[in-house]
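Peer 1: Output the structure for:
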Amino acid sequence: MDRAFAGTRCSKTKLLISKNLKVFKDIDANDKDNLFLVSEYVNDIYDYLYQLEEQQPIFKNHLSGQKEVSPKMRAVLIDWLNEVHLQFELIPETFQLAVAIIDRYLQVIKDTKRTHFQLLGITALFIATKYEVQLPSAIEDFVSITDKIYTARQICQMELQILKAIDYSLSRPLPIQFLRRYSKAAEAKDKHHSMAKYFIELAALDYDLCSYKPSEIAAASLFLSLNLLNGNYRNREGFKDHHWSDTLSFYSRYSAIHLRPISGKIAMLARDAPKAKLMAVFNKYKDNNFQKIALRPELRSHLMTL
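Peer 2: The predicted model follows:
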């Protein structure tokens, strides 16, 4: 279970009225005595996160212009990084930040060499651990995980190149940050939250989903999770909005209509995951430590193929 998510769950909420006269719940009403949840500032914080993701986009077809790096290579690299991330027992933020760093670098540096591509990936993860983890792994661990193909000096040199390319900014919001907020708004159970995290990690491999904002990926993942686990709510036009309440629309800033096509793309990834060539995320989430989410029967139902 995601500890940060568990710490935000509340049992009672206050009803408020939005400007468009829709009723939604004040999901922070009972958090005023918990200083760690900063209820007084939380909406301002998320306003800032929405601004940041607008300021630091991943553009559609951001690999265009690359001569030696392809979308397939990107997927292979990120799949491998997911395995490394699991081996190092890192938090979700590190993997998601590493993916963001890689994509932001690649859309700026158009002459990335195939021989340095794995170096880019492991260095991005190295940077992410230093940013997100209190006691990050030593650089020697990252050298070792590449079978010593690269040296510590090469990783340090690549670290400088990456930081210059992204203007030393590591503040791009991550899907997991939005997901925790949305899961709280949905009063989601652990299974909903865990399945949404599975969808987010599957989406990270897909080149066509790169240009969607982190908040969109998080919202679409939870939208799909709620629909699959709470009932049969899909027809030939896509997922219905039965489970996407006014409260969720208010806090996520997305309507069900906006999320349906994104959720449909993620559903295809989840449907094909058991037979995909890149299996790191599926293998991870079929384990007991991840509630065997990838093996849930809902992911094999007719809802995933309509």
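Peer 1: use CA for all of it now, contacts and neighbours both
Peer 2: Will do.
Peer 1: can you tell me which residues contact Glu216?
Peer 2: 254, 259, 262 (C-alpha atoms under 8 Å, 6 or more residues apart in numbering).
Peer 1: ok but it is inside a helix, no?
Peer 2: Yes: the assignment for Glu216, made by DSSP: H, G, I helix; E, B strand; the rest coil, places it in a helix.
Peer 1: would you list every one of the helices in the stretch 151-300 of the chain?
Peer 2: 152-165, 175-186, 190-205, 214-230, 246-252, 256-272, 280-285 (DSSP state H, counting those that start in this stretch).
Peer 1: mind giving me CSV with those helices and columns for distance to Gln51?
Peer 2: What follows is those, written out as CSV (distance: least, C-alpha to C-alpha, whole Å):
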stretch, distance to Gln51
helix 152-165, 21
helix 175-186, 13
helix 190-205, 21
helix 214-230, 11
helix 246-252, 13
helix 256-272, 19
helix 280-285, 30
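Peer 1: and of those, who's closest to Glu89?
Peer 2: Distances from Glu89 to each of the helices of the stretch 151-300 of the chain were compared using C-alpha to C-alpha; the shortest belongs to helix 280-285, at 11.7 Å.
Peer 1: Let me see the residues that make contact with the closest one.
Peer 2: Surrounding helix 280-285, the residues in contact under the criterion C-alpha under 8 Å, 6+ apart are 79-80, 82-83, 86, 198, 201-202, 273-274, 290-295.
Peer 1: Select only the buried ones of those residues in ChimeraX?
Peer 2: Once 16 or more other C-alpha atoms under 10 Å is used to decide burial, the buried members of the contacts of helix 280-285 can be selected in ChimeraX as follows:
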select :79,80,82,83,86,198,201,202,273,274,290,291,292,293,294
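Peer 1: ranking the helices of the stretch 151-300 of the chain by burial, who's on top?
Peer 2: Looking across those with neighbours counted as mean count of other C-alpha atoms under 10 Å, the highest average goes to helix 214-230: a mean of 25.
Peer 1: Could you also give me the structure for this next sequence, so I can compare it with the first?
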Amino acid sequence: MCRKGIYDCVNICMYCWGSSKDVWMKMLSKESRYVHSSNILKNHPTLNPDMRSILLDWLIEVAEVYSLHRETYYLAQDFFDRFMATQKCINKSMLQLIGVTSLFIAAKLEEIYPPKLHEFAYVTDGACSEDDILQMELIILKALNWELCPVTAISWLNLFLQVSSLKESPKLLLPQYSQEQFIQIAQILDLCILHITSLDFQYRILAAAALYHCTSIEVVNKATGLDMESISECVQWMAPFVNVTKRSPSPKLKWFKKVQSEDRHNIQTHTNYLDMLDDVKVPDSVVGESPVSIGGILTPPKSTEKTPF
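Peer 2: Take a look at the predicted model:
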């Protein structure tokens, strides 16, 4: 498969500081280095997939409140899921602390001006203290062996869209794709990542499948080097999520204070994802047993009404 377009785009992203082929191969190698699985809760008998969905939805909301980038949220999601895979018998009362600490770590890595520690404690409305977050930060970092640089699904989407939109004389520092198209596909990924079975797919495959649902296999092949056979399972799994997003109002670009217009699409935004997730009908043959309802426990707080889990 020809990946010339991908190499060209990687060169753009790296400003020609290194070999684009080497950079591309290193990105691919992270798919086997940063492993995730939908079985992350098997060693946590008191937890179920709905609890993870509610926590991640809340993190999306916190990310929007503080105008955090999508990459920050997706890093936090990856840290949370990989951390849970290393642990046993985590109690549900610890989930919010693990989640907000994952976001705290991600923000320090990704944001130029990350929120302060006290702001992360504040959004838990007293459920997590600053000391709690600092202690959990060390626990998470040690459990992850300081492996903090995955290529997230949203990073792959950014790369794939840039490749698919390359022109002969591109403006290297700006995205060549439509911001509206990006947030449309990003909404699909946001919804998908809330479902625990999304972890059965590599992030690259998730991004490619979402791109396929909004474009065509020709675009996917040009941008990713993947053919239909490589993404067909994920495309089929993702179809119910796409159908739900199509029935919902189209996402709109939002204005954020101190965020430049060309960066608006990269800020994480929240919508009624949990309601949308309730409408997703994933075949049992794909997900196995259906998640157990938790009856409103862990209801996430509204942006202006922070309440503890």
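Peer 1: What does the TM-score come to for these two?
Peer 2: Comparing the chains after superposition, counting by TM-score structural alignment, normalised by the length of structure 1, produces a TM-score of 0.72; 251 aligned residues with a C-alpha RMSD of 3.2 Å.
Peer 1: before we move on, back to that, of the contacts of Glu216 of structure 1, which are still contacts in structure 2?
Peer 2: With contacts defined as both residues aligned by TM-score structural alignment, their matches' C-alpha atoms under 8 Å, 259, 262 are the ones among the contacts of Glu216 of structure 1 whose aligned partners also touch in structure 2.
Peer 1: Make JSON lines from the contacts of Glu216 of structure 1 and add distance to Ser225 of structure 1 to it.
Peer 2: Converted to JSON lines, the contacts of Glu216 of structure 1 look like this (distance: C-alpha to C-alpha, whole Å):
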{"residue": "Tyr254", "distance to Ser225 of structure 1": "16"}
{"residue": "Leu259", "distance to Ser225 of structure 1": "12"}
{"residue": "Ile262", "distance to Ser225 of structure 1": "13"}
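Peer 1: From the contacts of Glu216 of structure 1, pick the one nearest Thr129 of structure 1.
Peer 2: Within these, the smallest distance to Thr129 of structure 1 is 29.1 Å, found for Ile262 (C-alpha to C-alpha).
Peer 1: What's the match for that closest one in structure 2?
Peer 2: Correspondence of Ile262 of structure 1 to structure 2, assessed by TM-score structural alignment: Cys234.
Peer 1: and its match, what does it touch?
Peer 2: Counting by C-alpha under 8 Å, 6+ apart, Cys234 of structure 2 has contacts 201, 205-206, 209.
Peer 1: What's Ala128 of structure 1 aligned with over in structure 2?
Peer 2: With TM-score structural alignment as the criterion, Ala128 of structure 1 lines up with Ala106 in structure 2.
Peer 1: Please tell me how far that match sits from Tyr122 of structure 2.
Peer 2: Here Ala106 of structure 2 is placed at a distance of 17 Å from Tyr122 of structure 2 (C-alpha to C-alpha, to the nearest Å).
Peer 1: the more surrounded of the two?
Peer 2: When Ala106 of structure 2 and Tyr122 are compared for neighbours, Ala106 comes out ahead with 25 against 15, by other C-alpha atoms under 10 Å.
Peer 1: chain center to the host helix or strand of that one, what's the gap?
Peer 2: Counting by DSSP states H and E, the secondary-structure element that holds Ala106 of structure 2 is helix 95-110. Helix 95-110 of structure 2 has its C-alpha centroid displaced from the chain centroid by 13 Å (C-alpha atoms, centre = their mean, to the nearest Å).
Peer 1: before we move on, what about stretch 86-105 of structure 1?
Peer 2: 10 Å.
Peer 1: That one corresponds to what range in structure 2?
Peer 2: On the basis of TM-score structural alignment, stretch 86-105 of structure 1 is assigned to residues 64-83 in structure 2.
Peer 1: ok, and for the matching stretch, which residues are buried?
Peer 2: Neighbour count says stretch 64-83 of structure 2 has 64-65, 67-83 buried, by 16+ other C-alpha under 10 Å.
Peer 1: now stretch 105-117 of structure 1
Peer 2: Within stretch 105-117 of structure 1, the residues that qualify as buried are 105-107, 109-110, 112, 117, counting by 16+ other C-alpha under 10 Å.
Peer 1: Look up the closest residue to the alignment partner in structure 2 of His193 of structure 1, ignoring the ones flanking it.
Peer 2: Residue correspondence to structure 2 (TM-score structural alignment): His193 of structure 1 is matched to Phe182. Distances taken as C-alpha to C-alpha, 6 or more residues apart in numbering place His265 nearest to Phe182 of structure 2, at 7.0 Å, with adjacent residues excluded.
Peer 1: what about the strands in the stretch 1-150 of structure 1?
Peer 2: Counting by DSSP state E, counting those that start in this stretch, the segments of the stretch 1-150 of structure 1 that form strands are 14-17, 23-26.
Peer 1: Mean neighbour count and distance to Arg172 of structure 1 added to the ones you listed, as CSV?
Peer 2: CSV is the format used below for those (neighbours: other C-alpha atoms under 10 Å; distance: least, C-alpha to C-alpha, whole Å):
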stretch, mean neighbour count, distance to Arg172 of structure 1
strand 14-17, 12, 30
strand 23-26, 18, 26
